[in-house]
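**Q** Structure of the sequence below:
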Amino acid sequence: MMKGLKKWRLFSLLAVMTVFLSACGEDYISTLKPAGAVGKEQLNLLLFSITIMALVVIVVSFLYLYAFVKFRRSKQGENHMPKQVEGSHTLEVIWTVIPIILLLILAVPTLISTYKLADVKAMDEVDEEGNKSALTVNVTAKLYWWEFEYPEQGIVTAQELVVPTGEKVYFNLKAADVKHSFWIPSIGGKMDTNVENVNKFYLQFDEESKDLEEGVFFGKCAELCGPSHALMDFKVKTLAPEEFENWVASMQATEGQTASADSADLGEATFANSCLACHAVSGVGASGAMGPNLTTFGDRNRVAGVLEHNKESLEKWITDPESVKPGNLMTGKYGELSEEEISAVADYIMSLSVEE
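**A** Down below sits the predicted model:
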C-alpha cells in the first residue's frame, strides 16, 4: 500500500513540475512564443493537433471508466454474461469511420500549411527594373559557424543574421561540409542544410529584436554535426525596414576595407599577417571564405557564438579555440603569437563595427 502511495506522490510531483516548466522559455528562443507569421501558424497547427488528440484520449478514457464501473462483477453478479457483439457491422463501421474522419481533420490543415509554407515562387519575382522584389539570403552552414550572403545587396556577414521586419525573407540553404539544420525557434520550424542540394523556404519576422533581453533572437543547428554541434549557434537581429536599409548601406560602405601588414597598429598588422587569409574585414564580397567574416564583429553579442562578447573571451578563443569548440578549423594555428600580439589583435577585432 505504501509503495503505491509513493508512486502516486512521484506522479503528482512530476505533473506539477510539468505545469510549471511548460511556462518556461524566453521570447528570443522559445517555439511557444513565436515572433513571426510562420512560427505562429505552426504553433496554431500544433495546438489544433493536440486538441484533437486530447479529445480522443478523453473520450476513450471516459468509455473505459464507464465500462469499468457499470459492468464490474460485484454489481452484475457472478453469472452475468455481457451481450456478445462479435461481428457487429455497426461497431465496425463506427471504429473505422471515426478514425478516418479524425485523420482527415488533421490532414487537411496540415497539408494546406505544408504547401503554403513551401511556396517560394516569390523568391524569383522581379520589379520593373529587373531587380528581385523579395529579400533573399544564401545561408551556408559550416563546422561550426554560419555564413549569410545577401546576393542582391552584394554583402556577406557571419554568425549574425540581420533582417527587416514585416516582410517575407527567403533563404537558400546549403552546407559546406556535413549535414546541418537551420532553426530559429522563435520564428519558425527548421530546415536541413545539405551538401548535395539547396533547400529553400521563407520566414517572416514580425517583432524587432532590440527590446529582447539580449537584443537578438537565437538560432541553432538542429542536426547532430560533430563534437561542437551544441555550440553551433547564430544570432538574428531584426530591424525596422528603414533601419535595415541603413545597415545594408553601412555594410556596402566597407567595400575595399582591409588590414595592412605595414600598419603602425600592432593589432592590425598582426591580423593582416595571421588572420586576413581566412577572415575578411569588408562586408562586400562573395561567400565561401575559410573563416567567418569579421566586418561586424564589434556589433555582435557573442564571441565564437557562445562566449561573452568581451576582449577576455576573444583572447581565450584566439589562444585556444579547441577548448571552446572542439574540432573547429581554427584549432592549433595561433600558438606562435605572443601575449602582446594576441591582446593587440583582440583590440583590433573588437573595434570592427558598422553600427553607430
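
**Q** C-alpha only now, for contacts and for neighbours.
**A** Will do.

**Q** just the helices in the protein please.
**A** Remark: helices assigned in the chain by DSSP state H are 2-21, 37-70, 73-76, 89-117, 241-252, 266-274, 311-319, 339-350.

**Q** buried ones in the second one?
**A** The one in question is helix 37-70. For helix 37-70, burial by neighbour count (16 or more other CA atoms under 10 Å) applies to 37-40, 42-43, 45, 48-49.

**Q** what's the closest of those to residue 241?
**A** residue 37 (16.8 Å; CA to CA).

**Q** could you list every residue that touches the closest one?
**A** Going by CA atoms under 8 Å, 6 or more residues apart in numbering, residue 37 touches 187, 203-206.

**Q** Let's see which of those residues end up in strands.
**A** In this view, the contacts of residue 37 that belong to strands under DSSP state E are 203-204.

**Q** Out of the contacts of residue 37, give me the one that has the most neighbours.
**A** Neighbour counts for the contacts of residue 37 (other CA atoms under 10 Å) peak at residue 187, which has 29 neighbours.

**Q** ok, it touching residue 205?
**A** Yes - counting by CA atoms under 8 Å, residue 205 is a contact partner of residue 187 at 6.6 Å.

**Q** Out of the helices of the chain, the one nearest residue 135 is which?
**A** Per CA to CA, nearest to residue 135 of the helices of the chain: helix 241-252, 11.3 Å.

**Q** Now the second one, please; I'll put the structures next to each other:
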Amino acid sequence: MKLWKTSWRFLSLSLLVFFLSGCLGETNLTALDPKGPQSEWLFDNMLLSLYVMAFVTIVVFAIFFIILAKFRRHPGDDEIPKQVHGNTALEITWTVIPIILLTILAVPTITGTFMLADMEPDPEVGEDTVYIKVTGHQFWWQFDYEDEEFTAGNDVYIPVGEKVIFELHAQDVIHSFWVPALGGKVDTIPGITNHLWLEASEPGIYKGKCAELCGASHALMDFKVIALERDDYDAWVAGMQAEEVEPTDTLAQQGREVFEEQSCIGCHAVGGMGTAAGPALTDFANRETLGNYLENNDENLEAWIRDAEALKQGAVMPAYPESELSDEDMEALIAYLRSLSID
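**A** This is a model prediction of the structure:
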C-alpha cells in the first residue's frame, strides 16, 4: 500500500509538471516548438529517446505482469519452482537488444554532435556570415558586432535563414547562453572562449536566458534574439552604425546635457560613443523591456535610474536620488532616452 501511494504521488506530480510546462509556450521560452535546424535536431533526438524509453518501459512492464500472473504462487504450492540457470538464448537476447537500442540512439547523436560543432561559415552566404561576440555580465548580455563595429545590449539581431556564429565570453562568473527555440545551451566561462552557432528559420522574437546560476539576479538575466529578413537586418545594422543624431526637441536636448554631465556616457554607448561597461543605449526607445524584465515605460525608467539595485539585486549601476538628480533633470533625461531610436 505504501508503494502504491508513493507511485501515485509521483505520477500526480509528473502530470502537474507536464501540464504546467505548457504555460511556457506563450513566452516563446520553450524547446518544444523548434524554429531552427539546431533546435529541430535536438527536438527530434529527444523524441527518438522518448520512443526508445517508451518501448523499453512497455516491454519490461508487459513481461513483468505476465510473469506475475503466470508464475504467482497458488494456494497449496509448497514446492519451490524448478530453478533454471545459464539460459544462453535469454542472455544473448537481453544483451543484443540494448546494443541495438543504443545504436539507434548513438548514430543520430554522433552525426548531430558534429553538425552542432561545425563553425564554418555558410557556403551559400560566404563573406556575409554574421559573427557576434557575446559577453556575459552580472546581470546583462553584451553583443559586439566586431565586423560592423558597434555594440548592442540585451537584444541581439540576426538575419533569418543564415548561420550566425557566436563567440562566447564571460566577464565575471560562469553564465550559460541559451535560446531554447533556436538551439542548445553553451556556457560562457571567464578566461575561456566557447563557440555556438544558431539559425532562425523564420522571423520572430526568440527569448533567451542564462541557464547557469550566476548570482542574486540570475532569474532576471534574460535577453532576446530578434530574427529579421536580410534586408531589414541590413537596415538595422546601418542604423546602429550611424552617428547619433542631435535631438530636435528642446527637452531632449537638455536631457542629453544631463546624460553627459552625469557621466552616463562612460558606461552606456550611444551611436558608437562611450564604453560598454553597461548595456549600449543605441535604439533604446524601441526596446520592449528595461533591465531585461521590466516594461520599458517612463515610470519604470525613472525608478531604474533612481535605484537600479533595488529593482535588480546585484546591479552595479549607481543610484541617482533626488539630491543628485532633480525631477526636472530626470524628466529631461527620460525625454532624451526616448529620442534614441534608429527608425
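
**Q** Now compute the TM-score of the two chains, please.
**A** Scored against TM-score structural alignment, normalised by the length of the second structure, the superposed chains reach a TM-score of 0.89; 338 aligned residues with a CA RMSD of 2.8 Å.

**Q** Which residues does stretch 259-274 of the second structure contact?
**A** Contacts of stretch 259-274 of the second structure with the rest of the structure, by CA under 8 Å, 6+ apart, involve 150-151, 240-244, 275-282, 333.

**Q** Pick out whichever of these sits closest to residue 254 of the second structure.
**A** When the contacts of stretch 259-274 of the second structure are compared for distance to residue 254 of the second structure (CA to CA), residue 333 wins out at 7.4 Å.

**Q** hang on, that closest one packs against residue 255?
**A** Yes - counting by CA under 8 Å, residue 333 of the second structure does reach residue 255; the two are 3.8 Å apart.

**Q** Let me know which of the helices of the first structure is the nearest to residue 182 of the first structure.
**A** Checking the helices of the first structure against residue 182 of the first structure by CA to CA gives helix 37-70 as the closest, at 14.1 Å.

**Q** for the helices of the first structure, which one sits closest to residue 219 of the first structure?
**A** Closest to residue 219 of the first structure of the helices of the first structure, according to CA to CA: helix 37-70, at 13.5 Å.

**Q** on average, how far is the closest one from the matching bit in the second structure?
**A** Compared with the second structure after the fit, helix 37-70 of the first structure shows a mean deviation of 0.6 Å (mean CA distance after the TM-score superposition for the first structure).

**Q** could you give the angle of that helix to helix 89-117?
**A** 170 degrees (axes from the mean of the first three to the mean of the last three CA atoms, to 10 degrees).

**Q** follow-up on the earlier one: of the contacts of stretch 259-274 of the second structure, which is the most crowded?
**A** residue 282 (29 neighbours).

**Q** Excluding chain neighbours, what is closest to the counterpart of that residue in the first structure?
**A** Residue 282 of the second structure maps onto residue 295 in the first structure, with residues paired by TM-score structural alignment. Excluding its sequence neighbours, the residue lying closest to residue 295 of the first structure (CA to CA, 6 or more residues apart in numbering) is residue 281, at 4.3 Å.

**Q** same question, residue 24 of the second structure
**A** residue 30 (6.0 Å).

**Q** how far away is the closest residue to residue 283 of the second structure other than its chain neighbours from residue 69 of the second structure?
**A** Sequence neighbours aside, residue 341 is the residue nearest to residue 283 of the second structure in space, at 4.1 Å (criterion: CA to CA, 6+ apart). Distance, residue 341 of the second structure to residue 69 of the second structure, by CA to CA, to the nearest Å: 73 Å.

**Q** repeat for residue 159 of the second structure
**A** Distance, residue 159 of the second structure to residue 69 of the second structure, using CA to CA: 61 Å.

**Q** Repeat that for residue 80 of the second structure.
**A** 17 Å.

**Q** returning to that earlier point: the buried residues of helix 37-70 of the first structure into TSV, with extra columns for distance to residue 111 of the first structure?
**A** Formatted as TSV, the buried residues of helix 37-70 of the first structure follow (distance: CA to CA, whole Å):
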residue	distance to residue 111 of the first structure
37	17
38	15
39	16
40	16
42	12
43	15
45	11
48	14
49	13
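
**Q** so what's the spatially closest residue to residue 290 of the second structure that is not a sequence neighbour up against?
**A** Among residues not flanking residue 290 of the second structure along the chain, residue 296 sits closest, at 5.0 Å (CA to CA, 6+ apart). By CA under 8 Å, 6+ apart, the residues touching residue 296 of the second structure are 287-290.

**Q** could you redo the last one with a cut-off of 6 Å?
**A** Residue 296 of the second structure is in contact with 288-290, counting by CA atoms under 6 Å, 6 or more residues apart in numbering.

**Q** Contacts only, for residue 345 of the first structure.
**A** 267, 271.

**Q** Which residue in the second structure occupies the aligned position of it?
**A** When the second structure is aligned by TM-score structural alignment, the residue opposite residue 345 of the first structure is residue 333.

**Q** Next: residue 237 of the first structure.
**A** Residue 237 of the first structure maps onto residue 226 in the second structure, by TM-score structural alignment.

**Q** In this structure that match contacts residue 154, no?
**A** No - applying CA atoms under 6 Å, one finds residue 226 of the second structure not in contact with residue 154, separated by 10.6 Å.

**Q** higher neighbour count, these two?
**A** Comparing residue 226 of the second structure with residue 154 by other CA under 10 Å, the one with more neighbours is residue 154, at 24 against 18.

**Q** What lines up with that one in the first structure?
**A** Residue 154 of the second structure maps onto residue 159 in the first structure, by TM-score structural alignment.
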